[in-house]
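**Student:** Next come a sequence and a model predicted from it.
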Amino acid sequence: MATSELTAFKEKMKLRTKRFAHDCVRISLKFPENMLGDHICKQLIRCSTSVAANYRASCVAQTIPTVIAKISIAIEEADESEFWIEFALDEKLISKAQSEDLKRESHEIASILIKSRQTLQQKRLA
C-alpha cells in the first residue's frame, strides 16, 4: 500500500471508529436511569470510546510491536462493544434495528483491524 493510500486508510478508520464511539454514546445516554441501564451505559461508553482512542494511538505509535498492541486492544474493545450492544438488546434497552447497525459496525471494525494486525505481523516476520 502506497504511503498516500495508507494515510487515507488511517484517516478513514480514525473517523469511522470515532463515529462508532459517538453513536454508542448517543444510544447509551437513552438507557433508563436505573442500576442496569447505568451499568450497561458506562460499559458501552467505555469500550466503544476505547476502540477509537486505541486506534488513534496505533496511528502515532513509534514501533510495529506498539502498533500491534494498540490495534489488539482496539479489537478487544470492539468485540466487547458488540457484547454490550447484544446485552442491551437482550434487556430491551435498544431496538433490534438500533442494535443491528451498531453490532454490524463493531464487527466490521474488528474484522478490519484483525486483518491490519495480521498484515503487520507478517511484515514483522518477513
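**Tutor:** Ah, there it is. Residues are numbered from 1 along each chain as shown.

**Student:** rest of the way, CA atoms for contacts and neighbours
**Tutor:** OK.

**Student:** What residues sit buried inside whichever strand or helix holds Cys59?
**Tutor:** Cys59 is part of helix 35-60 when elements are defined by DSSP states H and E. Across helix 35-60, burial judged by 16 or more other CA atoms under 10 Å covers 37, 40-41, 43-59.

**Student:** quick one, longest helix in the chain?
**Tutor:** helix 96-125 (DSSP state H).

**Student:** Quick check: which helices or strands does that helix pack against?
**Tutor:** helix 3-28, helix 64-90 (3 or more CA pairs under 8 Å, 6 or more residues apart in numbering; DSSP states H and E).

**Student:** this is the comparison structure:
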Amino acid sequence: MDDLEKRLKMFMLRCVKVCRTLPKEYEAQHFAHQLIRSSSSAAANFRAVRRGRSQKEFFAKLSVTLEELDESLFWLETIVFTEIVPERRLKELIDEGYQVLKILSKSRKTVSD
C-alpha cells in the first residue's frame, strides 16, 4: 500500500503544479480549484483506507478514493477539452491517474468478492 499512497500523493502534487501554471481566467481557476480539491481528497481518503477498522469501512473509503481520483481525471480532461492546456502536456499525468484507478478498482473488487 505504501507505493499506492506515494503515487496518489505524487499525482496530487503534479495536479497542484499544473494548477499553478493555469491562466487567471475564471474557468481555468474554477477547474484548478476543483482539481486540487479532488486530487487532494483522493490522496487523503486513501490514507484513511489504510486505517479502516472493518472490511465495510475499508470498502467505503476505497470507494471514495476512486470517486475522487475519477473526478480528478475528469477535471484534467476538461482542461484539455476546453483547450486551456494542450493534451501532450497532461498526457502522462492522465495516464498515471488511470493506472492508479485500475489498481484501486481491482482492489475494491477483490474486497467485495
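**Tutor:** Yep, that arrived. Please read all numbers here as calculations on a predicted model, not as lab measurements.

**Student:** what sits against the residue nearest the centre of the second structure?
**Tutor:** By CA atoms, centre = their mean, the mean C-alpha position of the second structure lies nearest to Leu69, the distance being 2.9 Å. For Leu69 of the second structure, the contacting residues are Ser38, Ser39, Ala42, Gly97, Leu101, by CA atoms under 8 Å, 6 or more residues apart in numbering.

**Student:** In the first structure, what sits opposite the third one in the alignment?
**Tutor:** Okay, so that is Ala42 of the second structure. In the first structure, Ala42 of the second structure lines up with Val51, judged by TM-score structural alignment.

**Student:** With the last one instead?
**Tutor:** Residue-level alignment of Leu101 of the second structure against the first structure, with TM-score structural alignment as criterion, gives Ala110.

**Student:** Contact partners for that match?
**Tutor:** Ala74, Ile75, Glu76, Ala78, Asp79.

**Student:** conserved subset of those in the second structure?
**Tutor:** Retained in the second structure by both residues aligned by TM-score structural alignment, their matches' CA atoms under 8 Å are the following of the contacts of Ala110 of the first structure: Ile75, Ala78, Asp79.

**Student:** Thank you kindly, that will do.
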